[in-house]
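Enquirer: Turn this into a structure:
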Amino acid sequence: MSTDPQRFEILLVPEHVEGRDAASLAKSAIRSAVVEATGRRGSSGYPRYAGEGLVADIDPETRTVEALLVDGSELDYGLSARVVDPAER
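Expert: This is a model prediction of the structure:
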């Protein structure tokens, strides 16, 4: 049985936004989506999460997005993906 988190929220923010506080990141986000574990691993080797048009491979220990598709395309230049626990907001 996996102990990986089953749900994350991904916030897409401009690259210049700093910090890790979920509330302040949410204020700067141009898009957010709650993604849920698919039970599969992505090509990066990390667990795959999907939801609301986003598909991401996320390292659950560091909360680093290792791969991301937004509506089937790569993330636009100038944007950064940040991972937060949906309960933190």
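Enquirer: Going by C-alpha atoms from here, please, whenever you check contacts or count neighbours.
Expert: Noted.
Enquirer: Name the residues that touch stretch 52-67?
Expert: 4-5, 33-35, 41-42, 44-50, 68-72, 81-84 (CA atoms under 8 Å, 6 or more residues apart in numbering).
Enquirer: mind redoing it with 10 Å?
Expert: The contact list for stretch 52-67 (CA atoms under 10 Å, 6 or more residues apart in numbering) reads 3-8, 10, 32-38, 40-50, 68-75, 80-85.
Enquirer: To compare with the earlier structure, here is another sequence to fold:
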Amino acid sequence: MNTQPQRFGILVLPETVEAHDTATLTRNAIRSAVVDATGEQGASGYPRYVGDGVEADIDPETRAVEALLVDGAELSLGLVARVVDASEV
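Expert: Here you go, the predicted model:
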């Protein structure tokens, strides 16, 4: 039985956003996406999640984004990605 989350929300934010609460993060996001598990491992070795133009390898235990493409490209300097519950996007 697979116990890892099947869906996450991803927020792309300017790295200057220092908030920790999801509501503030969501308001400051320049892009958001809901990504679903593909059942595959990404190049990083972590589960691959895809949706809304975003492909991400996410460590489901720590919610760390290990690899990320937005519309097929890496994030520009000055941007960061945060993982939240899909229902919060």
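Enquirer: which residues touch the residue nearest to the spatial centre of the second structure?
Expert: Compute the mean C-alpha point of the second structure, and by CA atoms, centre = their mean the closest residue is Ile10, 3.3 Å away. For Ile10 of the second structure, the contact set (CA under 10 Å, 6+ apart) comprises 26, 29, 31-35, 51-52, 54-56, 65, 68, 81-86, 88-89.
Enquirer: Now, those residues that are in helices?
Expert: Secondary structure from DSSP state H places Thr26 of the contacts of Ile10 of the second structure in helices.
Enquirer: Just the contacts of Ile10 of the second structure: which are in strands?
Expert: Counting by DSSP state E, those place 31-35, 51, 54-56, 65, 68, 81-84 in strands.
Enquirer: closest to Glu15 of the second structure among those?
Expert: Here the nearest of those to Glu15 of the second structure, counting by CA to CA, is Ala81; it sits at 8.8 Å.
Enquirer: Can you give me the neighbour number for that closest one?
Expert: Neighbour count of Ala81 of the second structure, defined by other CA atoms under 10 Å: 21.
Enquirer: Isn't it up against Thr26?
Expert: No - contact between Ala81 of the second structure and Thr26 fails when scored by CA atoms under 10 Å: they sit 11.5 Å apart.
Enquirer: list residues touching both of those two?
Expert: By CA under 10 Å, 6+ apart, the residues touching both Ala81 of the second structure and Thr26 are Ile10, Leu11, Val12, Leu13, Ser32.
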